[in-house]
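J.: Predicted coordinates and the sequence they were generated for:
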Amino acid sequence: MSTGTYTQLLDLACGVFLLAAVLVLWRRELTALVRLFAVQGVALAAIAALSGIHEHRFELLAVAVGILVLRAGVLPYLMRRVLAASGETRETEPLVNVAASLLTAAALTLLAYAASRPLVELAPSPATRALPVGLAVVLIGFFTLVTRRRALAQAVGFLLLDNGITAVAFLATSGVPLIVELGVSFDVLLAVLVLQILTTRMHATFGGTDIDDLRELHD
């Protein structure tokens, strides 16, 4: 693969990766959030695969396949099961409205580009130039995590944050060892399985998964 083709495909994958995170702040349908997370999983797998092909590191191709199976297949499937069990379809009114959330996403993206500029200048390359995208998704994922009320929407924020960290690892260090990625992926899978149990219990007890119900219980 030529450097020009690699750069164009990497920019496309990173663009889809960032766009999916921004659209999570725009959409309130929980099913749409799950679909966007699956799309982002495909983009993350593409980033890993492109890095592996360009650098002739075939272990990264194995990591890409694992990411594709887990983050674009298994995790969205488990989250759809959570939705089916809870019967909920939409996020309640978030702590920050959609317009303000999109403006915040733009500000966080600019912050990511400003903060990562010194790192990019240390070793400029197509991968490191895309590094701000991964950092921006980390910030957007954290913002989603703290501003959504539904348990599933907060879980999507956590998973966006994890995807962003993984993308930063691939773009800054040309990937992570397969055993490390497997360990992190199994931790994420366990977290989603725990989420499935907790949301089922919350729905049976409170009739919904709004986190405010737990705050009222504490009060």
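T.: Looks like it arrived, so ask away. These numbers were taken from a predicted model, which means no experiment stands behind them.
J.: going forward, measure contacts and count neighbours with C-alpha atoms only.
T.: Fine.
J.: Can you give the contact residues for stretch 43-55?
T.: Among residues not part of stretch 43-55, those counted as contacts by Cα atoms under 8 Å, 6 or more residues apart in numbering are 1, 3, 6, 9-10, 13-14, 16-17, 57-61, 63-65, 67-68, 163, 167, 170, 174-175.
J.: Spatially central, which residue of the protein would that be?
T.: Averaging the C-alpha coordinates of the chain gives a centre point, and the residue nearest to it by Cα atoms, centre = their mean is residue 160 (2.1 Å).
J.: my guess is that residue meets residue 139, correct?
T.: No. In terms of Cα atoms under 8 Å, residue 160 does not count as a neighbour of residue 139; the distance is 9.1 Å.
J.: report the longest helix in this structure, please.
T.: Here the longest helix in the chain is taken by residue count, with DSSP state H as the criterion, and it is helix 178-206.
J.: Tell me the first helix or strand C-terminal of it.
T.: On the C-terminal side of helix 178-206, the nearest following helix or strand under DSSP states H and E is helix 211-218.
J.: here's the one I want to compare it with:
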Amino acid sequence: MSSGDASQAVALLAGLELLTAVLLAWRGPASSPRGPLAVQGFALAGLVAVIGVAEGEPVLWLVALLVGVLKGVVLPTLVVRRPSRAAGPAAPPAADRPATVRPVVRPAVVRGRSRVPLLLGAAGLVVVAYLAARPVTRVVTGATGQALPVGFALVLVGFALLATGRRSQSQLVGFLVLDNGIATTAFLATGGVPLVVELGVSLDVLLVVLVLQVLGSRIDTAFGAGAPGGTDLDQLRELHD
């Protein structure tokens, strides 16, 4: 693969990662983040594979396979998966219930908000990332230097999603975008990360996501009432009062 072809492939895959991050910032609370997260993970795996071909490092193909399986399949599935709720005691038959007692059904209320400020904020963070990464792009040479600002942009968008997420699932999504941004920056800046290092980091991220998913699922079971995307954090703040 020539240097020009590698540069175009890296730019295309990095742009796909950035597009999915913007889509995750744009999505509503009821929409599933699994598709954009999976596309982002596979784009990162493809980026690592292209770097491996351009640099002549076959070990990066194994790293790309690990990234594709973990960030493209396992982690997006864990984020959207919700364990089934434990079945409560069986309700008595209608004939045995007193006539004055009626079950109260409280439907889940999804409080939405405009996605335009989030989209404009993400666009502003992308501009800030490109301005901040300009000195670094002058140092990094090769096919990866021009796409390095995308890694900075993913990190900033991930931080923004973490800071503004009102539901447990949204904050998990922000954490994964942040992790993908850090991984993208590392691969683009160094021309590849050793397999042992990537394996250790990936296992740490997997453990963190598992712990947060279990914690979020228990909170949802207690307070979420089946709301899409998990419990609204504003409801938990009301419990403090």
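T.: Structure received. Just so you know, these numbers come straight off a predicted model, no measurement behind them.
J.: care to give me the TM-score?
T.: Once superposed, the chains reach a TM-score of 0.91 (TM-score structural alignment, normalised by the length of the first structure), with 214 aligned residues with a Cα RMSD of 2.0 Å.
J.: related to what we said a few turns ago, doesn't the residue nearest to the centre of the first structure belong to a helix?
T.: Yes. Under the criterion used here (DSSP: H, G, I helix; E, B strand; the rest coil), residue 160 of the first structure sits inside a helix.
J.: how close does the aligned residue in the second structure for it sit to residue 169 of the second structure?
T.: With TM-score structural alignment as the criterion, residue 160 of the first structure lines up with residue 177 in the second structure. Residue 177 of the second structure sits at a distance of 12 Å from residue 169 of the second structure (criterion: Cα to Cα, to the nearest Å).
J.: Residue 157 of the second structure too?
T.: When distance is defined by Cα to Cα, residue 157 of the second structure is 16 Å away from residue 169 of the second structure.
J.: Next, count neighbours for residue 134 of the second structure.
T.: A count of neighbours around residue 134 of the second structure, defined by other Cα atoms under 10 Å, yields 14.
J.: helix/strand/coil for it?
T.: Using three-state DSSP as the criterion, the local structure at residue 134 of the second structure reads helix.
J.: Contacts only, for it.
T.: Contacts were defined as Cα under 8 Å, 6+ apart; by that measure residue 134 of the second structure touches residue 149.
J.: Alignment lookup: it to the first structure.
T.: For residue 134 of the second structure, the aligned position in the first structure is occupied by residue 117, per TM-score structural alignment.
J.: do residue 154 of the second structure as well
T.: Aligned by TM-score structural alignment, residue 154 of the second structure pairs with residue 137 of the first structure.
J.: Excluding covalently adjacent residues, which one is nearest to residue 85 of the second structure?
T.: Nearest in space to residue 85 of the second structure, with sequence neighbours left out and distances taken as Cα to Cα, 6 or more residues apart in numbering, is residue 221 at 6.9 Å.
J.: what does the one you found align to in the first structure?
T.: In the superposition onto the first structure, residue 221 of the second structure corresponds to residue 204 when matched by TM-score structural alignment.
J.: how far away is its match from residue 144 of the first structure?
T.: When distance is defined by Cα to Cα, residue 204 of the first structure is 25 Å away from residue 144 of the first structure.
J.: Could you do residue 160 of the first structure as well?
T.: Relative to residue 144 of the first structure, residue 160 of the first structure is positioned 9 Å away (Cα to Cα).
J.: Could you do residue 104 of the first structure as well?
T.: 11 Å.
J.: Looking at the two, which is more packed in?
T.: residue 144 (28 against 18).
J.: Just confirm that one contacts residue 154, I think it does.
T.: Yes. Between residue 144 of the first structure and residue 154 there is a contact at 6.6 Å, judged by Cα under 8 Å.
J.: Quick check: neighbours shared by the two?
T.: Shared contacts of residue 144 of the first structure and residue 154, defined by Cα under 8 Å, 6+ apart, are not found at any residue.
J.: same for the helix or strand residue 68 of the first structure falls within, what does it pack against?
T.: Of the helices and strands defined by DSSP H and E, residue 68 of the first structure is found in helix 58-69. Using 3 or more Cα pairs under 8 Å, 6 or more residues apart in numbering; DSSP states H and E as the contact definition, the elements that helix 58-69 of the first structure packs against are helix 30-55, helix 178-206.
J.: redo that, cut-off 6 Å
T.: When contacts are defined as 3 or more Cα pairs under 6 Å, 6 or more residues apart in numbering; DSSP states H and E, helix 58-69 of the first structure packs onto helix 30-55.
J.: Residue 157 and residue 169 of the second structure: who's more crowded?
T.: Neighbours around residue 157 of the second structure and residue 169, counted as other Cα under 10 Å, are more numerous at residue 157. The numbers are 30 against 25.
J.: tally of neighbours for the counterpart of residue 93 of the first structure in the second structure?
T.: Structural alignment places residue 93 of the first structure opposite residue 112 in the second structure (criterion: TM-score structural alignment). If you count neighbours by other Cα under 10 Å, residue 112 of the second structure ends up with 9.
J.: Tell me the spacing between residue 112 of the second structure and residue 81 of the second structure.
T.: Using Cα to Cα, one obtains 22 Å as the distance from residue 112 of the second structure to residue 81 of the second structure.
J.: what's the answer for residue 164 of the second structure, then?
T.: With distances taken as Cα to Cα, residue 164 of the second structure is found 22 Å from residue 81 of the second structure.
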